[in-house]
Each structure stands twice: as C-alpha cells, then as structure tokens.
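[1] got a predicted model here, sequence first, then my questions.
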Amino acid sequence: MAFDPDQVECVGDLASLQRGNTYKSKLLGFPGPILLGLASIERGGGFRSDNLKTYGGDSPEKLRLYPGDLYVSLKDVTQAAHLLGAVVRVPEGVRGRLTQDTVKLVIPGVPSDWKAYLYWLLRTPEYRAYCKANSMGTTNLSLSREDFLSFPVPPLSMARQHAVTVLESIESRINHNRALAANLEAIARRLFKSWFVDFDPVRAKATGEKPPGLADDIAALFPDRFVGSESGEVPEGWVYQPITSIASVLSGGTPKRSATEYWDGDIPWYSVVDAPKGSDTFVVQTSEYITQLGLAKSAAKLLPAGVTILSARGTVGKLALTCGPMTINQSCYAMKCDLGDYFTYFTIAQSIEWLKQNVHGAVFDTITKATLNGMMVVTPPRKVALAFEVIVKPLMLRIETSVRECHILLSIRNLLLPSLISGKLRIEEQGLSNV
C-alpha cells in the first residue's frame, strides 16, 4: 500500500515496534554488533557514544540496528524520566543490536523526509512532557507501546519541512565538530604517550638515531639514556614521583540550597553531570550557576581557565578542562601545575584506569587525596613539558572552539524544536536559514 501522508495522525501510522531481548553478559566485548541499550542514549534523546560494548552472542536480524535506524527506550530506572521514550538515530559507522531495554521503530515504505520528521518530532519538549505524563511505575518508569504509538503527528507542512532541514544541518555540523575534536584529541594523546609513556624520543637517541618527526631543537631536549627508578627505567633527569608533588589539588563546595540568594547567578558551578562528552574535553557551561554571595559563603573556590577537573565520588574518573572562571562541587578535585595545562590534563588522563582501580568507600567509590598521593607519574624537566604544551596548544584550542560552537548549535536546535508541534516558526525570522 502506497504511503499516504493525509492518513498520518499518530506515530503508529508511521511505525511499528520491534522489542529487543536479553543478552549474556559473559559475551560482552567479543566480536559482534554493539549493544544499544540505555547506556547508548543521551538524556532526552540522541546517541551516546562513550562506553559502548560489542556483543558476541546471538543477534538475529530482527534485533539488528543499522545507520539511520531509529530506536527508543520505553523504560527508565529513575523518576526524572530523562530516558523514558528517548529516541536515537543510529549514526554512520555503527552496527548495533537491541537489548531488553530498547525498541526499534520499524518504518517500511515511509519517505526519508517523513522519517527525519518523525525523529525530530520525538526530540521535542512536548513529546518529552507527553512521555513523563503517561509514565507508569514508582521506582522504575515505563511507557506503554500504545501510549508511544498514540503520540500525535502534525501534518508535515512547508514550515515544518524547512525546520527539519535546518535541524538536520545542525546535527550534521555538531557531528562534524565532535568527530574533529575526537581526531585532534587523539593526536594530542598519542603525542603525550609517545613522549611521556613510551619515551620514544629517548629510545631513538639511546640507539644513536634522530627521533623521527622532531625538529632538532625539540629533539635536543630529550636525554639519550635511561636510569633506574622504582618504576623501572626512566629517562635520565626525569623524576618518578606522586602527582601531588607537581600539581596543586583543590576541592570544591556547595552553597546552601535553601539560600536562594546563593543560586542562579553568573558563576558556573560544575558537578559530574557537566562532564564533557567523549572527546569534547572542555567544559564551557554548566547546568547550575551560583552568585558572588554563594561563592563567598561556601567552600566553593573560583578556578581560572586551564584547570583540570577530576570527578572523585560516585561517578569517578571523569575529566574536564576549564576554559573560563568556574567553581566545582565537593565531589570533584581541581588540579593545576606549572608544567602546562594540557600536560597536566593528559598526565591525569593517562592514569584514570589506575585511579578507578584504587578507589575507596563502602557505599560510593571515592578518590581521596590519599589516592592521589599514591598516583605515581614520571615527570620530565619543565622545558620538555612546555615543548609539548606549545605543540598541542593549537589542537586543543581548535577543540575548544568546536565545543563552543556545538553549544551554540544546541541552543539554536532547542529554540527550533518546539516549532515542529506549533508549526508557527518562520526560519528566516529567527536568522537560522544559513545554519
């Protein structure tokens, strides 16, 4: 039967649902499709790319997901309902499998413009409110298939088509920026590992060779021999010592919640929920802000740009770099040293797995200052660290620019999404036609 847009009144007129099933945890990490469960969904919808795992078990075709496919979660494990009904479009390069927590939208014979329209319709704040209003359960929330399929679909007018086109362009640009940031961060990380973990320039000089790819003045900074240390051989003149010997460690604080005059100011207040996604690295805005009075009346401290933030309680090991004045809560540490902001960041990033394996706490995993005192690093002379800083600075600044642009684009997207329900927004009037 040919597709008839005049017959579309609700989601069920466009799609049917294919539910996923359970998997065997012992087969995680084996070759196979990526498991696309709750962990693959951003709050409110969208693809979350960190901590994805492949699955080597049974993956029948009906449970498989391919680029462009849509899937949703009809459940949530929190009352906030951030994931309830949240929709995801599988990105390029991802081959996935449903889990017991996700459902695929089967959309046969529907034109691509309608499929894109459906995706963005399910990203609107009106749809998010609909999901929460129709949720069932007290501890774990669920949304019935019937309620999901009954969500109204307004006609795809010219105004809505134009809005979808701009939304698609915005998402494409965001994806481009994030891919660029990931590539640049990977380059900087590889250089750090080559110089300060594998000691490649020193190894080359120790065999009488010129370090490949290094200018003569940079190569001259590295020694040509190793000496013994507690960790084994390290480059001559380099020091094996606790991270706290080279970096200052500050904790944060939370202004009194009952004092309204402490909140909703203009000072960013960072908590782990603000941790950058993937390779974004920088935190440019936070979900909460405090006032000058809140800063003065709490243990929170105003941090400068270039400080590495480490989450230390609950969700441990999340990193961020500040790119402007900011405060943090007491579940985080702020770390800075005179060997360079980026050197400090990558030094800590290199030891994240060690930190996660050495947490304390019976109820919550906690990184204490004692944990940091036990985090040993091999430290080069300052001139070597600063040479690294000079080389990676353009890469890191480009990442910061990309992250800032993504935040602007997300703001435009959030402004535009409600128009898919109202159909009233004229793109030209909002200055968005050239996005």
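    Structure received. Numbering: from 1, shown residues only.

[2] from here on, just use CA atoms for contacts and neighbour counts.
    OK.

[3] just the strands from the stretch 51-200 of the chain, written as ranges.
    Per DSSP state E, counting those that start in this stretch, the stretch 51-200 of the chain carries strands over the ranges 64-65, 70-72, 75-76, 87-89, 96-98, 103-106, 141-142.

[4] now Met255: how far from Cys332?
    Let me fix one detail, which is that residue 255 is Pro and not Met. 15 Å (Cα to Cα, to the nearest Å).

[5] quick one, which of the two is more surrounded?
    Relative neighbour count places Cys332 above the other of Pro255 and Cys332, with 26 against 22, counting by other Cα atoms under 10 Å.

[6] what's the closest non-adjacent residue to the more buried one?
    Once flanking residues are discounted, Cys332 sits nearest to Ser311: 4.4 Å by Cα to Cα, 6 or more residues apart in numbering.

[7] and the one you found, what does it touch?
    For Ser311, the contacting residues are 271-272, 317-319, 331-333, by Cα atoms under 8 Å, 6 or more residues apart in numbering.

[8] and the strands of the stretch 51-200 of the chain as JSON lines, adding distance to Ile187?
    What follows is the strands of the stretch 51-200 of the chain, written out as JSON lines (distance: least, Cα to Cα, whole Å):
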{"stretch": "strand 64-65", "distance to Ile187": "31"}
{"stretch": "strand 70-72", "distance to Ile187": "32"}
{"stretch": "strand 75-76", "distance to Ile187": "37"}
{"stretch": "strand 87-89", "distance to Ile187": "28"}
{"stretch": "strand 96-98", "distance to Ile187": "27"}
{"stretch": "strand 103-106", "distance to Ile187": "36"}
{"stretch": "strand 141-142", "distance to Ile187": "42"}
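
[9] so for Ile367, which of the ones you listed sits nearest?
    The closest of the strands of the stretch 51-200 of the chain to Ile367 is strand 75-76. By Cα to Cα, the value is 28.6 Å.

[10] for comparison:
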Amino acid sequence: MQSEKHLGDYFQKRSEKGKPGLPLFSVTMNNGLVHRDTLDRKTDTNLADEEHLLIKKGDIAYNMMRMWQGASGLAEQDGIVSPAYVVVAPNSGIDPLFASYWFKSPRMIYLFWAYSYGLTNDRLRLYFKDFAKIPAAPPPVADQRRFATALRTSDQAILQTQELIRAKQRLRDHLVHGLVTGQLRLSHFGDPIRSRSMPFGWKRKELIELARILSGGTPRKDNPEFWGGNYPWYTAKDLKSFRLAASQIQITESGATSGSRIVGPGTILILVRGMTLLKDVPIGVTTTQAAFNQDVRAICANDDVDPTFLAYALVGRRNQLIRMVTRSGHGTGRLQKESIAELPILMPQREEQRKIADLLTTADTELALLHQQLSQLCSQKRGLMQMLSRFLHSNDERTSPP
C-alpha cells in the first residue's frame, strides 16, 4: 500500500525576487491570473519590481486569504506578483494546466478552507506550510492532460462566445440609438439626418400623445385567492430583459382586478421606483397578458403606433430617462409620470416603425441565441468539472481534512 502523499510532494514554493521589466499580474477569483492594469479597481503599487515575487510560466499563484474561494491562477508567461501571494511550482508529476483546474474543483476548495487558519472566514489564511500538508492523489500525467485539454477547449469556447456577445451587443446598441433618432436610416426610407433636427416625414411628439401610461398595484397579500394564478405579476426584480415572458410571482385574475391591472401582450413596462433607477431604467415588453406592481408603469401604445418601435425608442432615450430620475426622502430613485409623459419621441411613418422594430427584434433574437449558447457551454464546463471531481474521488477516497 502506497503511503499517503500531500501537495508538498507535488509543489515547491517559489520565493525568488522579481526582475525588472517583467509584467505585473494579479490573482482574481473568477479569471485566474490577469495583468494588473486590466483590472477596474485601483491597484497601484509603490513596490519596485525587485520587491515583488517572481512567477515563471507554469507556476501557480494564490491569494492565501482567498484560496478557499478559488483565488488562484496559472502563469502563461514569466512575470511578477505581489509578495502577499504564494507562488508554487509544480514538479514533473503535475501538469500545470491540470493543476489550475484541479485547484478550482469543489473538493480542493473545501480542503483549502479546511487547512486555512483564522478565527473567522474573513481572516482565514492558507500558508504554504499548510498547503503542503493537504492530502493529494492526482491521476497519472496522461489523464491530467486529457482533462486539462478538454477544460481549456471549453474555456476557449466560452470566451469566444462572450466576446461575440459583447460585439453583438455593441452593434445592437448602435443600431437602436441610430435608428430611433434618424441618425441611421433603412436604405429605402430616405437619408439619415444631417443638419435637420429630424428626417423628412418624421414628427416629434411627446410620449403621452403616443400611448396611455397606466399604474399598477399589489393585491392584498393575506388573500390566497389573489396569488398563484396564471398571470405574470411584474416587479422590479423581473425587469431583467427586453422581452418579458415570465415573472417570479403569478397572480389570479381576481387578484389583478382587485389590486393590480391586466395589460395585453406588446405592452411596455418601465420601472418608476427603486434603487435600480439610480443607475439604470429597466424597460421591457410583455409577450403575454400580465399584471404589474406599483413600482412599474405600463405604456400602452396607440393603435397607430408600433409598440415594439416605441419600446426601442424609449431604450434609445435611456440616458435621458436616467437624468430625469429624482431621489425620494429615503434615497430611492423615482421617475415621475409627468416626466415620462413629456418625453419627446421622434416618430417615423408606421411602415418605417415596423421595419425598424423588425430589424432590432432580429438583433435581439440573435443575442438571445448567443446567450443560450453561452449557458449551454457553461453547463458543459460544469459537467466536465463534475467528471473531474468524480474521477479524483474514485482515485483517492482517503483524502480528508485534519
């Protein structure tokens, strides 16, 4: 029977000082090791390069205060890191890429927590001497590399999809702003605006001239006959997407008529009260009959107005809407009905409205499909990590915390 091995049998601590001119990296919980200047947060350092730690390609750096939360990362090139980190170098029995995924597995995260010391979680620290004591039984290197290759391929697919989503989102936002203001035009409808305030044939109207603005409400919560029905009941928590198909809470027809209001599909919902308004104005369009609470207003387009175009026109005016938000006495954001009603909207003829709405709907559909693809890829990645965990568990069931 082989004697039990530990991480100290597979990793050595690297304590070499940094060298001038090497890139500076930071450890993150979600993205591993990244260039420090790519981080949004302020991370200036007064330390000289030589006062940092050297990290070589294939090494792994970890934040000893956050290792139990997944704060570790693989070095893809030589660099330097904060002396507050721990740098470990794998030996020949460990594939570095495999180790970077291994350290993110649920079992290892648990062991990192179990071997950390501190009175509370926010004071836990995993020093190398304790890291080295953690029981470990990695699979053969050939198996390590198969897992690592599969997981790296999965990560690359996720990254590429995320980049495509960001590019599509930028294009969609550009199209929304341009098409609803006349700065972009569909070719067969005329030229975009140049010096004029709006394209020929368009009209400037206040929102109240184009739609009815309705208030919502909350049925009595002590009446079970009002709750759990077939009507979505939208609140601030539900306005997370442009197409609104479901809500967290449903109400009955009697609940809607007693304390709320039912609107049809194609109704625009806009948040008018809540902390969210201090940074964003959520806007969505119902796809079914629905009800809504008092923090939301419904905008029901007139018969001669395409409701989807009007919704996109409001999205295109989001920055203006944010500027209209006021604070109540306790700091909550508020968007007054009068302000919404007076919002100026540029309106093309009905046919151009419809064409613009169709084009932007297509762009949103493409984005939704990409998000669905990303969700599937992330699910596949979780499946691979679960396979890795099961494989490691079957490889060594002796691993246990102290």
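    Received it, and whenever you're ready, just let me know what you need. Since we're looking at a predicted model, the values are computed, not measured.

[11] Asp95 is in contact with Gln144 of the second structure, correct?
    Yes: between Gln144 of the second structure and Asp95 there is a contact at 6.4 Å, judged by Cα atoms under 8 Å.

[12] quickly list what's touching both of those two.
    By Cα under 8 Å, 6+ apart, no residue touches both Gln144 of the second structure and Asp95.

[13] quick revisit: which of the contacts of Ser311 of the first structure lies closest to Met136 of the first structure?
    Val272 (28.6 Å).

[14] the closest one touches Thr315, doesn't it?
    Yes: using Cα under 8 Å, Val272 of the first structure makes contact with Thr315 at a distance of 7.3 Å.

[15] these two: who's more crowded?
    Val272 (23 against 14).

[16] got a list of what that one touches?
    311, 315, 318, 331-332 are the contacts of Val272 of the first structure under Cα under 8 Å, 6+ apart.

[17] hmm, try it at 10 Å
    Counting by Cα atoms under 10 Å, 6 or more residues apart in numbering, Val272 of the first structure touches 286, 309-320, 328-329, 331-332.

[18] quick one: stretch 175-194 of the first structure aligns where in the second structure?
    Using TM-score structural alignment, stretch 175-194 of the first structure lines up with residues 159-178 of the second structure.

[19] any buried residues in the matching stretch, and which?
    161-162, 165, 168-169, 172, 175-177 (16 or more other Cα atoms under 10 Å).

[20] got a list of contacts for that stretch?
    By Cα under 10 Å, 6+ apart, stretch 159-178 of the second structure touches 153, 155-158, 179, 181, 183-185, 192, 309, 312-318, 356-357, 359-364, 366-371, 373-374, 377.

[21] give me the buried subset of those residues.
    Of those, these count as buried by 16+ other Cα under 10 Å: 157-158, 179, 181, 183-185, 192, 309, 312-318, 356-357, 359-361, 363-364, 366-367, 370-371, 373-374, 377.

[22] list the ones among these that fall in strands.
    Among these, no member falls in strands (DSSP state E).

[23] now do the same contact list for Val86 of the second structure.
    13-15, 53, 55, 60-64, 67, 72, 126-128, 131.

[24] quick one, which of those residues are buried?
    For these, buried by 16+ other Cα under 10 Å: 13-14, 53, 55, 60-64, 67, 72, 126-128, 131.

[25] so what does the lengthiest strand in the first structure touch, helix or strand wise?
    Longest strand of the first structure, by residue count under DSSP E: strand 263-270. Strand 263-270 of the first structure sits against strand 288-290, helix 292-296, strand 327-328, with contacts defined as 3 or more Cα pairs under 10 Å, 6 or more residues apart in numbering; DSSP states H and E.

[26] may I see the buried residues of the second one?
    So that's helix 292-296 of the first structure. 294-295.

[27] same question for stretch 241-257 of the first structure.
    241-244, 246, 249-255.

[28] ok, now stretch 276-291 of the second structure?
    Buried, per 16+ other Cα under 10 Å, within stretch 276-291 of the second structure: 276-278, 280-286, 288-291.

[29] dump those into a markdown table; add secondary structure and distance to Arg334 of the second structure as well.
    A markdown table is the format used below for those (DSSP: H, G, I helix; E, B strand; the rest coil; distance: Cα to Cα, whole Å):
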| residue | secondary structure | distance to Arg334 of the second structure |
| --- | --- | --- |
| Thr276 | helix | 10 |
| Leu277 | helix | 7 |
| Leu278 | helix | 9 |
| Asp280 | coil | 11 |
| Val281 | coil | 10 |
| Pro282 | coil | 13 |
| Ile283 | strand | 15 |
| Gly284 | strand | 18 |
| Val285 | strand | 20 |
| Thr286 | strand | 22 |
| Thr288 | coil | 27 |
| Gln289 | coil | 26 |
| Ala290 | strand | 23 |
| Ala291 | strand | 20 |
